[in-house]
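Undergrad: next come a sequence and a model predicted from it.
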Amino acid sequence: MRMTRLAYALRALVATATAGAAVLVAAAPAAQARPEPKAPEEFVALRSVDPTILQDMRYTTAHNFVGEPVDGYRQPVCILTRPAAHALRQAQRKLLSQGYSLKVYDCYRPQRAVDHFVRWAKDLRDERMKTEFYPRVDKSRLFADGYIAEKSGHSRGSTVDVTVVKLPAVPTRPYVPGEKQVECYAPRAERFPDNSVDMGTGFDCFDTLSHTDDPRIQDAQRANRRLLTSALGAQGFVNLPEEWWHFTFKPEPFPSTYFDFPVARRSVAGH
């Protein structure tokens, strides 16, 4: 009887140990989180190339057409391919001599952020930011009208959303989630108080008034758009005609590669 009890005890101990080992083996893969991808060496933080260029990285905040921080934007840092960053620096030097500065809203954009935009656009119930960013566009038309797509040139690393600020720059006050919205094409004094010069619409305004050469944009607003396009065009940037703020450096180092590393300083650490 004593040997039988001992045998049972040993058998129970072995079973417990085996089960515990199985749990550890099963848990091991989950505990080893896959490391985040890093940017190739050809990418840099814009601030390391030109710290004078102002940055207002909208997708790390709730002040954008989605109404919340966008997937993949971990820190408010502008990341670009090295040639695009150096070309921006050259444009900035010219503008500084004229009493202006560039200000970027968005630079490299991970594919996961584009996927976030796509999910949001398909959810027709979520119109929390409609009044400001797409007041005259039915949300069901965002894909058909070209405002949202499943791929973005930003993910290739040489596209930037940018504006011009008159110096000395007046700080832009923080956005307060839930505050009263004003249409993005309203007069500048009524829109959200961006410190940009008057471009006729705010950034990311889903409206034909955002077309760079829309004939309704006249006088100082047209002159401001031309100031931006000429400064960047001289350095190899090509404007997207539907968005006065959208420019792509040519030739692109990665013309057909869409990256998905996060927007964070660690992505370009040591570059």
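TA: In hand now; what should we look at?
Undergrad: going forward, measure contacts and count neighbours with C-alpha atoms only.
TA: OK.
Undergrad: who's in contact with stretch 245-252?
TA: The contact list for stretch 245-252 (Cα atoms under 8 Å, 6 or more residues apart in numbering) reads 83-84, 87, 153, 158-163, 203, 232, 236-240.
Undergrad: that stretch: end-to-end distance?
TA: In stretch 245-252, first residue to last residue: 18 Å (Cα to Cα, to the nearest Å).
Undergrad: tell me the buried residues in that stretch?
TA: 245-250, 252 (16 or more other Cα atoms under 10 Å).
Undergrad: likewise stretch 132-143?
TA: Those would be 132-135, 139, 142, for stretch 132-143 by 16+ other Cα under 10 Å.
Undergrad: show me where this protein has helices.
TA: 2-31, 46-49, 82-97, 111-122, 130-133, 219-233 (DSSP state H).
Undergrad: the second one: which residues count as buried?
TA: Right, the one you point to is helix 46-49. Neighbour-count burial for helix 46-49 [16+ other Cα under 10 Å]: 46-47.
Undergrad: what's it packed up against?
TA: helix 82-97 (3 or more Cα pairs under 8 Å, 6 or more residues apart in numbering; DSSP states H and E).
Undergrad: off-centre distance for the helix it packs on?
TA: In terms of Cα atoms, centre = their mean, to the nearest Å, the centre of helix 82-97 is set 20 Å apart from its chain centre.
Undergrad: alongside the first one, take a look at this:
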Amino acid sequence: MVRRIVALSLIFTSLIAAPAPAVAAAPATFVDLAAVDPTILHDIRYAQAHNFVGRRIRGYLEPRCLLTRRAASALKTAQAALRPRGYTLKVYDCYRPQRAVNDFAAWAGNAADNRMKREFYPRVAKSTLFADGYLAHRSGHSRGSTVDLTLVRLPAAAEPRYVPGQPLVPCYAPYGRRFRDNSIDMGTGYDCFDPLAATLDPRVTGARRANRLLLRDAMTAAGFSNYSHEWWHYTLDGEPYRSTYFDFPVARPLPAG
């Protein structure tokens, strides 16, 4: 009897500790950023092959930036401050369904798949990506108010096309050597799993540091906070869904709740 009570207690404890299942429908407060501010550029990396996995990620049916309306409106505020200075925002990732986060976890568990290592994590072991803070089993992106983005100087140059199988260059290589995505020089490329990607890494100096601070200042003024390990990662202060993780696909129309 004692063993049965202990076993039941352990089961109950595990159920309490387990995270709530992700919500499969979008609330009415989610919007498409393009409808809020069509001047913000898009390069949704997980809807294509140019990312650290090397293929389209589960849940990204279309290359769209979906966000809570408050986050999208705050981005519009940041954009309005940057455009008179000759810059535009460009988003890489916005809302991220839980199924995509699970896809990352499955990929991380496959030690044999390192096809994109040379560009995205040359100096970091794939087995430590979670411990190092580059990946998480629950992502703030799934709450709908976190965005990955950069700055592009106006007028925006044409977006270079990534061709699967092309030679890869480390994401921390000099600006003229690494993959050019028409953004200004931030010291590393996007999704560079390397200490140099930390926003205030002391080795990033001069114009590259100034560019990171330009982005940070504009985003902070609009109500976002930066994740210190990644210069591109920002979350809206006081986000509306602080403990809710969604799992509807990135597509239009949004699945209604």
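TA: Okay, I see it. Everything quoted here is computed from the prediction, not taken from an experiment.
Undergrad: could the buried residues of stretch 245-252 of structure 1 go into CSV alongside distance to residue 114 of structure 1?
TA: Output for these, formatted as CSV (distance: Cα to Cα, whole Å):
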residue, distance to residue 114 of structure 1
245, 18
246, 16
247, 17
248, 17
249, 20
250, 22
252, 19
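Undergrad: relative to residue 119 of structure 1, which of the residues you listed is nearest.
TA: Among the buried residues of stretch 245-252 of structure 1, residue 246 lies closest to residue 119 of structure 1 (Cα to Cα), at 22.3 Å.
Undergrad: quick one: map that closest one onto structure 2.
TA: Residue correspondence to structure 2 (TM-score structural alignment): residue 246 of structure 1 is matched to residue 233.
Undergrad: how far away is the residue nearest to residue 113 of structure 1 when sequence neighbours are not counted from residue 120 of structure 1?
TA: Using Cα to Cα, 6 or more residues apart in numbering and skipping the chain neighbours, the partner closest in space to residue 113 of structure 1 is residue 71 (4.8 Å). Distance of residue 71 of structure 1 to residue 120 of structure 1, computed by Cα to Cα: 11 Å.
Undergrad: circling back: filter the contacts of stretch 245-252 of structure 1 to the buried ones?
TA: Those of the contacts of stretch 245-252 of structure 1 that meet the buried threshold are 83-84, 87, 153, 158-163, 203, 232, 236-239, by 16+ other Cα under 10 Å.
Undergrad: closest one of those residues to residue 65 of structure 1?
TA: Nearest member of these to residue 65 of structure 1, counting by Cα to Cα, is residue 203, at 10.0 Å.
Undergrad: now for the closest one: what does it line up with in structure 2?
TA: So residue 203 of structure 1 corresponds to residue 190, using TM-score structural alignment.
Undergrad: re earlier: biggest separation within the buried ones among the contacts of stretch 245-252 of structure 1, which pair?
TA: 83 and 203 (24.4 Å).
Undergrad: which residues of the stretch 101-250 of structure 2 fall in strands?
TA: 146-153, 224-226, 233-236 (DSSP state E, counting those that start in this stretch).
Undergrad: residue 246 of structure 2 is nearest to which of these?
TA: The nearest among these, by Cα to Cα, is strand 146-153 at 12.6 Å.
Undergrad: the closest one vs structure 1, average offset?
TA: Averaged over the aligned pairs, strand 146-153 of structure 2 sits 0.3 Å from structure 1 after superposition, using mean Cα distance after the TM-score superposition for structure 1.
Undergrad: so what's the alignment partner in structure 1 of residue 207 of structure 2 closest to, chain neighbours aside?
TA: Aligned counterpart of residue 207 of structure 2 in structure 1: residue 220 (TM-score structural alignment). In this structure, residue 220 of structure 1 finds its nearest non-sequential neighbour in residue 198, 7.5 Å apart by Cα to Cα, 6+ apart.
Undergrad: which position in structure 2 pairs with residue 81 of structure 1?
TA: Per TM-score structural alignment, residue 81 of structure 1 is aligned with residue 68.
Undergrad: tell me how many other residues crowd that match.
TA: Counted with other Cα atoms under 10 Å, residues neighbouring residue 68 of structure 2 total 26.
Undergrad: same check, this time on residue 229 of structure 1
TA: 20.
Undergrad: for it, what are its contacts?
TA: residue 239.
Undergrad: what do you get for the one 4 residues further on?
TA: Residue 233 of structure 1 makes contacts with residue 239, as judged by Cα under 8 Å, 6+ apart.
Undergrad: counterpart of it in structure 2?
TA: Going residue by residue (TM-score structural alignment), residue 233 of structure 1 aligns to residue 220.
Undergrad: and for residue 70 of structure 1?
TA: Using TM-score structural alignment, residue 70 of structure 1 pairs with residue 57 in structure 2.
Undergrad: now do residue 262 of structure 1
TA: Checking TM-score structural alignment: residue 262 of structure 1 goes with residue 249.
Undergrad: can you report how many residues lie near that match?
TA: 24.
Undergrad: repeat for residue 17 of structure 1
TA: 12.
Undergrad: what number of residues lie near residue 198 of structure 2?
TA: 20.
Undergrad: contacting residues around the closest residue to it other than its chain neighbours?
TA: Leaving aside its sequence neighbours, residue 198 of structure 2 sits nearest to residue 229 (Cα to Cα, 6+ apart; 4.0 Å). Contacts for residue 229 of structure 2 were tallied using Cα under 8 Å, 6+ apart; they are 133-134, 195, 197-199.
Undergrad: run those past structure 1 and keep the common ones.
TA: Retained in structure 1: 195, 197-199, out of the contacts of residue 229 of structure 2 (criterion both residues aligned by TM-score structural alignment, their matches' Cα atoms under 8 Å).
Undergrad: can you tell me which of those lies nearest to residue 39 of structure 2?
TA: Comparing those against residue 39 of structure 2 with Cα to Cα places residue 199 closest, at 25.4 Å.
Undergrad: give the aligned equivalent of residue 95 of structure 2 in structure 1.
TA: That one, residue 95 of structure 2, aligns with residue 108 by TM-score structural alignment.
Undergrad: do the same with residue 82 of structure 2
TA: For residue 82 of structure 2, the residue aligned by TM-score structural alignment is residue 95.
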